[in-house]
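Visitor: The following comprises the amino acid sequence and a computationally predicted model.
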Amino acid sequence: MTNIRDVAQHAGVSISTVSNVINNRIGSMTEETRSKVESVMMELGYKPRKRNNFLYKEEDRVLGLMIPSIANPSFAGLAHALEIAANNINYNIIICSCYRDKEKEVRFINDMFNLKAHGIIVASSDMRQTHFIKSAERGMVFLSYDNSNYMPGSRARKVFDNVSMDNFEAGRVAAEHLKNRGCKKIVFITESTLTVGRNQKISGFLSAFEILNRDEYQSRIIEVEALVEFGDSEMFNLGLSICKKILEGSNIPDGVVTINDALGIGLMSGMRAQGLKIPEDISIIGIDNITFSAFTDPSLASVGPPLEKMARKIIDRIIERIENKSLEPMDYIFKPEVFFRSSVKV
């Protein structure tokens, strides 16, 4: 049976563009695009099912977004990008900070059922848990962000669609960036409660040293424990608090990769308080490229995702999944980008 995905593919446009044509949201659309979509719909015999279909009922134009904490700037940035992508096709996003707490997640899922929202985007939570599986069996569509089991050579079974930056590559590239600028003693700092994404970043970091002369390069992982599990709302303070531990003893690093930019910004503040100069004494690079990073002093180098592209893919794919729940779950992995800034020596 022909579906909205088929129309989009044949017309060479996005699913959201087809949805806009169907719903007469064509104010900013060229006549050529509208005509092409309508011609393909006619050619394929596609007839939108307006009855009980998420795409065409105003009261159902809602998607849920479950994030660990809005206080973490990386999740705030994700929410902003998704809201823009969804609003462009007249959908609304309802956001809940669930702190990876099962009870909060279950309550939010039930709220989404009550609102007749048919899709929830879940950021960085363990999608293998029973409440996600059972809710999917009840008809809720889930799409996972940054929780892929993708690793080089991995054949792990996929349960839900996932959109993610290549976290393994992000960790590797961050280490390479420091190595290429002369750093020899490089540490990776993370909160001690590990997620899939955090594990992958660490694995990528370590891979950058696998075939190197151990006498020339040194690498190690330093963990800091948060007051609340996962530390999603504490990252700035965690970076500040770990500073003294890093500087203990004689094996002081000359390069640091932090699990995210918020931790990196806190770390830079702590380093300056200890009298160190960045990047003269120590180079620091974060992972996720939050907006604040470009405005710190010095500005924080980072490895980050192409967030706008990923947000558009998330919205297109969850609509596609709602339209056709029989689709095979897919991983959509995006290549990270390096943002060169002054916290790393030239």
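Guide: Yep, that arrived.
Visitor: drop to CA atoms for contacts and neighbour counts, all remaining ones
Guide: Fine.
Visitor: all strands for the protein, in order.
Guide: Using DSSP state E, the strands found in the chain span residues 62-67, 92-97, 119-123, 141-145, 161-165, 185-191, 218-224, 255-258, 283-287, 301-304, 331-334, 337-339.
Visitor: From Lys36, how far out is the residue nearest to Met330 when sequence neighbours are not counted?
Guide: Of all residues not flanking Met330 in the chain, Asp161 sits nearest, at 4.8 Å (C-alpha to C-alpha, 6 or more residues apart in numbering). Separation of Asp161 from Lys36 (C-alpha to C-alpha, to the nearest Å): 29 Å.
Visitor: In terms of neighbours, single out the busier of those two.
Guide: Asp161 (23 against 16; other C-alpha atoms under 10 Å).
Visitor: quick one: contacts for the residue nearest to Met330?
Guide: The neighbourhood of Asp161, defined by C-alpha atoms under 8 Å, 6 or more residues apart in numbering, consists of 142-144, 329-332.
Visitor: middle-most residue in the protein, spatially?
Guide: Nearest to the centroid of the C-alpha atoms of the chain, with distances taken as C-alpha atoms, centre = their mean, sits Asp146, at 4.6 Å.
Visitor: list the contacts for that one?
Guide: Under the criterion of C-alpha under 8 Å, 6+ apart, the neighbours of Asp146 are 123-124, 162-165, 196-197.
Visitor: swap in Cys96?
Guide: Counting by C-alpha under 8 Å, 6+ apart, Cys96 touches 64-67, 108.
Visitor: Between its first and last residues, how far does stretch 231-246 reach?
Guide: Distance between the boundary residues of stretch 231-246 (C-alpha to C-alpha) amounts to 19 Å.
Visitor: Next, the buried residues of it.
Guide: Within stretch 231-246, the residues scored as buried using 16 or more other C-alpha atoms under 10 Å are 231-243, 246.
Visitor: Likewise for stretch 293-303?
Guide: Going by neighbour count (16+ other C-alpha under 10 Å), the buried part of stretch 293-303 is 293-294, 298-303.
Visitor: Which single one of these is nearest to Ala136?
Guide: Each of the buried residues of stretch 293-303 was scored against Ala136 by C-alpha to C-alpha, and Val303 proved nearest at 33.4 Å.
Visitor: counting contacts, what elements does the helix ranked longest in the chain pack onto?
Guide: The helix that spans the most residues within the chain, counting by DSSP state H, is helix 307-323. Counting contacts by 3 or more C-alpha pairs under 8 Å, 6 or more residues apart in numbering; DSSP states H and E, the secondary-structure elements packed against helix 307-323 are helix 4-11, helix 15-22, helix 73-87, strand 141-145, strand 161-165.
Visitor: With distance to Gly119 as extra columns, can I get these in TSV?
Guide: Written out in TSV, the entries for these read as follows (distance: least, C-alpha to C-alpha, whole Å):
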stretch	distance to Gly119
helix 4-11	17
helix 15-22	15
helix 73-87	12
strand 141-145	5
strand 161-165	12
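Visitor: try this one next to it:
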Amino acid sequence: MANIRDVARLAGVSISSVSNVLNNKTGQMSEQTRLRIEQAMSKLNYQPERAPVPDKNVQKKIIGLLVPSIVNPSFSALAYSVDLSAREYRYRVLLGNSYRQDNEEAEFIEDMFSHGVRGIIVAASDIRKTHFVRAAEKGMMIVSYDNHYSDSMAADHRVFDSVSMDNIAAGRIAAQHLIECGCKYIVFATESALTMGRSHKIDGFLTVLRNYQLPIKHRVIEGKARSEYGDTEMFELGLTLVAEILALTPRPDGIVAINDALGIGLMVGLRKAGVSVPADISIVGIDNIFLSGLADPGLTSVMPPRAEMAQVMVERLISRINNGAIMPDEFLFPPTLVCRQSVKTKAS
């Protein structure tokens, strides 16, 4: 009996191309390629096995988790925490990578509906996009992670739960720690494509500079990744930002990194340039990924209460799935500082 590999081989295409034809996803495919695949299926008498159509009236103990990219350690850690929390309720988690592309997000939502899933967590995406709003209107329960409501949105207009670390506080804590440890000229290093969470961290950082009556001009150092938003390139971006930072006058003695992956990249790049961390430049990251404790020196980082946030997100989804009368709400969690060796001590 022929299988999908046989069809792909005869048609001279990839297995994914055959799959796209089977699932009526041929919008980006040439007519010639589609016909060649269909002819190969006919010649081989290929009969694909079809999964049973889900009963829309049966509640599945599954929730979805949509992240920009699992390659980013921050989202890997989130996925781990969400999975642990879901297992406590005997739920499973279906994971999707969106790469911050609207079409990927929309297709993930449709896949969740087709599998009978009625609750998803959406990480670090603009939850105001049309496909999310329409999904909520069709009955999908959604929790927005790290993208909380604007102050202008009235409570009765909210259709999603929002769970986020206080990103303004995170930027403020990082900057305050560097200044309290004796740093005189601090900068904020980030990718140039700003999300709400990134913007809030920068706002918190600049607030501290204003409080200390320090100039804020040229204090945010931005690098452009090859991929949009740079979710998979933060370590590499840290390496490339080193030259720009060292060229500043006066040279910074403290850096806040938008996340730990970028901060670790900065430390590696500074070491290659002969600059000592923390003796010459101190660094604070944000996220407290597990690699931060393994870095040399260990990276001081602002930590979100990730396990508690995951617990709330899972509980909210399950509660609202079971009781649609529960109104969406917002949950803002305070971050804490984890001190390691990447910041000079006050005495030094």
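Guide: Structure's in. What do you need? Predicted model only: the values in this text are computed from it and were never measured.
Visitor: Make TSV out of the contacts of Cys96 of structure 1 and add neighbour count and distance to Ser343 of structure 1.
Guide: Formatted as TSV, the contacts of Cys96 of structure 1 follow (neighbours: other C-alpha atoms under 10 Å; distance: C-alpha to C-alpha, whole Å):
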residue	neighbour count	distance to Ser343 of structure 1
Gly64	22	37
Leu65	26	33
Met66	28	32
Ile67	25	29
Phe108	21	40
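Visitor: Which of those residues are retained in structure 2?
Guide: Of those, the contacts whose aligned counterparts also meet in structure 2 (both residues aligned by TM-score structural alignment, their matches' C-alpha atoms under 8 Å) are 64-67, 108.
Visitor: looking at the helices and strands packed on helix 307-323 of structure 1, which is closest to Leu263 of structure 1?
Guide: Distances from Leu263 of structure 1 to each of these were compared by C-alpha to C-alpha, and the smallest falls on helix 73-87, at 10.6 Å.
Visitor: The closest one vs structure 2, mean deviation?
Guide: Helix 73-87 of structure 1, aligned to structure 2 and superposed, deviates on average by 0.3 Å (mean C-alpha distance after the TM-score superposition for structure 1).
Visitor: what residues does that helix touch?
Guide: With contacts defined as C-alpha under 8 Å, 6+ apart, helix 73-87 of structure 1 is touched by 65, 67-70, 92-93, 95, 123, 262, 288-291, 307-308, 311-312, 314-315.
Visitor: List the buried residues in the longest helix of structure 1.
Guide: The neighbour-count check on helix 307-323 of structure 1 (16+ other C-alpha under 10 Å) flags 307-308, 310-323 as buried.
Visitor: between the residues you listed, which is closest to Ser283 of structure 1?
Guide: When the buried residues of helix 307-323 of structure 1 are compared against Ser283 of structure 1 (criterion: C-alpha to C-alpha), the nearest one is Leu307, at 25.1 Å.
Visitor: what does the closest one align to in structure 2?
Guide: Per TM-score structural alignment, the equivalent position to Leu307 of structure 1 in structure 2 is Arg306.
Visitor: residues contacting that match?
Guide: Applying C-alpha under 8 Å, 6+ apart, one finds that Arg306 of structure 2 lies in contact with 78, 81.
Visitor: Now do the buried residues in stretch 31-43 of structure 2.
Guide: Buried positions in stretch 31-43 of structure 2, judged by neighbour count with 16+ other C-alpha under 10 Å: 33-34, 36-38, 40-41.
Visitor: Helices - which of the residues you listed land there?
Guide: Taking DSSP H, the ones among the buried residues of stretch 31-43 of structure 2 that sit in helices are 33-34, 36-38, 40-41.
Visitor: CSV for those residues, including distance to Thr336 of structure 2?
Guide: Formatted as CSV, the entries for these read as follows, by distance: C-alpha to C-alpha, whole Å:
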residue, distance to Thr336 of structure 2
Thr33, 55
Arg34, 55
Arg36, 58
Ile37, 56
Glu38, 58
Ala40, 59
Met41, 58
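Visitor: if we can go back for a sec, for the kept ones among the contacts of Cys96 of structure 1, which two are the farthest from each other?
Guide: With distance counted by C-alpha to C-alpha, no two of the kept ones among the contacts of Cys96 of structure 1 lie farther apart than Ile67 and Phe108, which are 11.0 Å apart.
Visitor: Ser282 of structure 2 and Arg251 touch, don't they?
Guide: No - between Ser282 of structure 2 and Arg251 no contact is recorded; they are 12.0 Å apart, counting by C-alpha atoms under 8 Å.
Visitor: ok now do Glu241 of structure 2, which residues does it touch?
Guide: Just to correct that, residue 241 of structure 2 is Leu rather than Glu. Taking C-alpha under 8 Å, 6+ apart, one finds 189, 221-223, 266 in contact with Leu241 of structure 2.
Visitor: how near is it to Arg251 of structure 2?
Guide: 13 Å.
Visitor: any shared contact partners between the two?
Guide: Going by C-alpha under 8 Å, 6+ apart, no residue sits against Leu241 of structure 2 while also sitting against Arg251.
Visitor: what about the residue of structure 2 most remote from its centre, distance to Ser17 of structure 2?
Guide: Relative to the mean C-alpha coordinate of structure 2, counting by C-alpha atoms, centre = their mean, the farthest residue is Lys43 (45.0 Å). Here the distance between Lys43 of structure 2 and Ser17 of structure 2 works out to 17 Å (C-alpha to C-alpha).
Visitor: same thing with Arg128 of structure 2?
Guide: From Arg128 of structure 2 across to Ser17 of structure 2, the span is 32 Å (C-alpha to C-alpha).
Visitor: Look at the two and report which has more neighbours.
Guide: For Arg128 of structure 2 versus Ser17, neighbours defined as other C-alpha under 10 Å are more numerous around Ser17 (19 against 12).
Visitor: which SS state does that one fall under?
Guide: Each residue gets one of three states, and Ser17 of structure 2 gets helix by DSSP: H, G, I helix; E, B strand; the rest coil.
Visitor: What is the aligned counterpart of Phe113 of structure 1 in structure 2?
Guide: For Phe113 of structure 1, the aligned residue in structure 2 is Phe113 (criterion: TM-score structural alignment).
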